[in-house]
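Novice: Fold the following.
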Amino acid sequence: MFSLPNTFPEFPEFPRGEVWLAGAGPGDPRLLTLLALHALSQAEVIVHDALVDKRVLALASSRASLIPVGKRGGQPSPRQRDINAILVEQASLGHRVLRLKGGDPFVFGRGWDEAIALADAGVYFRIIPGLTSGLTATALAGIPATTRETNPAVVLAAGHRAEDGSSRADWEALGRLGQPILLYMPLLQLPDVAIALQRGGLAADTPAAFIQSASKPDARVVETTLARLVEDATLNGVASPTIVVIGTIAGLRSRLRTYLVDWP
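Specialist: Below is the predicted model:
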């Protein structure tokens, strides 16, 4: 264990009637930011996603009320406007409200939707960044997001469909970029995505990898290629939560695997 030095900045006060939008990272509570941990200890109401690890929620004050509002693909889920209403209502009651999201609230976390709703309702709020799951998962797996030798850019893309059923991205255009892609929540749309990326110009033998349950005890990595993504997902029983990496960087892991110490 460690203690913070006296020179460490003081944590801000969590005023009543305020909402803090915080990222809980990819799962392991040791990857929480110190400010998120402070928020957990002070919050009176915690409105949390389904993917927030139980070990993270266990850090909350025993006096805090937990309100689950998780969205899960293909399953009945709270509507975003209802979640917004809960945040505004709880703040209007004078509670210290923590909106806790997996990863980072502003990376596919609908943090913007909630921030706008709070601003429009006249509710003060604070944003606490978290480790976004895509970049954290790749790092823990020994897959660099960028290297000087392989790629000057990396694409973060939402792999699931929008609420109206449409695709969220022009996959053929992303394939033409020739840059590695990190797909968040991609499994339901994976067959269409894999085909479209190849139509856009990505080679069938482009290295790829599934990173499932990153930072959690059951974490695993399945290495494959773009052409075999769907087949290998089925053969290996890949399930959510999973990040899919497509691009040259996915093939670099083999050079580190022997000496990379497994998390944690």
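Novice: contacts, neighbours, all on C-alpha from now
Specialist: OK.
Novice: Show me where the stretch 101-250 of the chain has its strands.
Specialist: Ranges of strands within the stretch 101-250 of the chain are 125-128, 155-158, 181-184, 207-212, 220-225, 242-246, based on DSSP state E, counting those that start in this stretch.
Novice: Same list, those strands, but as JSON lines with mean neighbour count and distance to W263 please.
Specialist: As requested, the strands of the stretch 101-250 of the chain are arranged in JSON lines below (neighbours: other CA atoms under 10 Å; distance: least, CA to CA, whole Å):
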{"stretch": "strand 125-128", "mean neighbour count": "18", "distance to W263": "25"}
{"stretch": "strand 155-158", "mean neighbour count": "17", "distance to W263": "23"}
{"stretch": "strand 181-184", "mean neighbour count": "24", "distance to W263": "20"}
{"stretch": "strand 207-212", "mean neighbour count": "24", "distance to W263": "13"}
{"stretch": "strand 220-225", "mean neighbour count": "18", "distance to W263": "10"}
{"stretch": "strand 242-246", "mean neighbour count": "27", "distance to W263": "16"}
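Novice: Same list, those strands, but as TSV with distance to T258 please.
Specialist: As requested, those are exported to TSV (distance: least, CA to CA, whole Å):
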stretch	distance to T258
strand 125-128	36
strand 155-158	28
strand 181-184	24
strand 207-212	17
strand 220-225	14
strand 242-246	20
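Novice: contact partners of stretch 137-144?
Specialist: 26, 145, 211, 214-215, 221, 243, 245, 249-253, 256-257, 260, 263 (CA atoms under 8 Å, 6 or more residues apart in numbering).
Novice: one more to line up against the first:
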Amino acid sequence: MPAARLSHSVARPLSAELDLAERRVVVFGGEPAALRYLARLGRTGAHITVVAPAVCPAIGAMAQAGRIRWHERAWQPEDLDDVWYAVACTPEHNEDIALAAEHKRVFCTRADTQGAADVRPDHPAQGVALIGAGPGDPDLITVRGRELLATADVVIVDRLAPLALLADLRPGAEIIDAAKLPYSRTMAQEHINEVMVDRALSGRFVVRLKGGDPYLFGCGFEEVSACAKAGVPVTVVPGVSSALAAPALAGIPVTHRGMAQEVTIVSGHVPTDHAASLVDWSALGRLRGTLVILMGVTHVAKSSELLIRAGRDAATPVVVVQDAATRFQRVLRSTLADLAQDCATHHVAPPAVFVVGPTAGLEAPQAPDAAEAPHTLVP
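Specialist: The predicted structure is shown next:
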């Protein structure tokens, strides 16, 4: 049985507005408003540190993933030592931080002095826009989605939406972290609906920004229904789903002539033996086409076991794509029999997409002058 192979790939780098690559920057403050600055700084390749006694869940997730450092405490002047750039995004301390930065000759941006002007293009949008932002790369949002986002008064954002999009919001836009982290602190769906409707009824244009497509495991219809019940008009903007984008970015077609004529997309977030599970894993094991599993990391061992028991060959190829369409994208090649162990060995973590079936064994040929292939690890 072939050994699992893990490859790392780097997405096309974001355009940098500041020459801060490999340099230290610090952001003071952990509220959702800081996400705008973290998104912009994330484009630069800087080494980012957040200093705040507490942070919103989206920033916490960035720290947990190792993409930023978080000092869980109040700010102190020493935080500005050897720093190239600072952002003061904690209103009660911004003036003191700015004065300390000036004393240490560190360029500092104060969030409370930004965005005095509020200039935006005329737009017919009102109420709520439910926008699918795509699988990870901010450039994969639709043109319509980007246009509406640029005019938003309020943005309610999920962790899996490309946070880099927040860097280009108009001045004064309110950012609300929906905090829908798996198996962690959550903002109940009912509360999200209430906030969305409340802001819209106050006359503000609200964008509900989601990763992927809002109607594929995204609670989009629940949110549209809540708006309709409150009399709030909704514009739905579909997005590119990771269910199809992640395999494509890993070089895997979900259909292929003579090999796969069907694609089944399922959610794996509910335990396979739980009463709330609506997935017929036995039926999936009898299918011969491509199976795409979203949100399946936690229960990968049981789902793999059930698929094999129901008839899928243990040697069926599987590709796992983690953090698709981002510079952190990783691709793991395995088999159904070895999948759970390989995921544990290589520390596969959400968000990850599993592609199961014969097409997962295909590898796109490289042209002689193509870019260097991602580095491959063989355990």
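Novice: Fetch the TM-score of the aligned pair.
Specialist: Remark: TM-score between the superposed chains equals 0.89 [TM-score structural alignment, normalised by the length of the first structure]; 250 aligned residues with a CA RMSD of 2.0 Å.
Novice: hmm, back to that, closest to A119 of the first structure out of the strands of the stretch 101-250 of the first structure?
Specialist: strand 125-128 (8.0 Å; CA to CA).
Novice: quick check: the closest one aligns to which part of the second structure?
Specialist: Aligned using TM-score structural alignment, strand 125-128 of the first structure spans residues 234-237 in the second structure.
Novice: what's the average distance of that stretch to the first structure?
Specialist: Taken against the first structure, stretch 234-237 of the second structure registers an average deviation of 0.4 Å after superposition, with mean CA distance after the TM-score superposition for the first structure.
Novice: tell me how far that stretch is from the chain's mean position?
Specialist: Relative to its parent chain, stretch 234-237 of the second structure has a centroid offset of 20 Å by CA atoms, centre = their mean, to the nearest Å.
Novice: just stretch 133-149 of the first structure next, same as before
Specialist: 14 Å.
Novice: in it, what counts as buried?
Specialist: Judged by neighbour count using 16 or more other CA atoms under 10 Å, the buried positions of stretch 133-149 of the first structure are S133, G134, L135, T136, A137, T138, L140, A141, G142, I143, P144, A145.
Novice: From V107 of the first structure, how far out is the closest residue to the fourth one other than its chain neighbours?
Specialist: Right, the one you point to is T136 of the first structure. Leaving aside its chain neighbours, T136 of the first structure sits nearest to P26 (7.1 Å; criterion: CA to CA, 6 or more residues apart in numbering). From P26 of the first structure across to V107 of the first structure, the span is 12 Å (CA to CA, to the nearest Å).
Novice: Kindly report the same for K101 of the first structure.
Specialist: 10 Å.
Novice: Next: I46 of the first structure.
Specialist: 20 Å.
Novice: Look at those two and report which has more neighbours.
Specialist: I46 (26 against 21; other CA atoms under 10 Å).
Novice: residue in the second structure matching that one?
Specialist: Match for I46 of the first structure (TM-score structural alignment): V155.
Novice: how big is the offset of whatever helix or strand that match lives in relative to the first structure?
Specialist: Using DSSP states H and E, V155 of the second structure sits within strand 154-157. Mean deviation of strand 154-157 of the second structure relative to the first structure after superposition (mean CA distance after the TM-score superposition for the first structure): 0.4 Å.
Novice: what's downstream of that strand, the next helix or strand?
Specialist: strand 174-177.
Novice: If you count neighbours, what's buried in that next one?
Specialist: I175, I176, D177.
Novice: Can you spell out which helices and strands pack onto it?
Specialist: strand 154-157 (3 or more CA pairs under 8 Å, 6 or more residues apart in numbering; DSSP states H and E).
Novice: Okay, helices next: where are they in the stretch 151-264 of the first structure?
Specialist: Along the stretch 151-264 of the first structure, the stretches classed as helices by DSSP state H, counting those that start in this stretch are 171-177, 190-199, 229-235.
Novice: among the ones you listed, which is nearest L183 of the first structure?
Specialist: helix 190-199 (9.4 Å).
Novice: Trace the closest one over to the second structure and give me the residue numbers.
Specialist: Counting by TM-score structural alignment, helix 190-199 of the first structure sits on residues 300-309 of the second structure.
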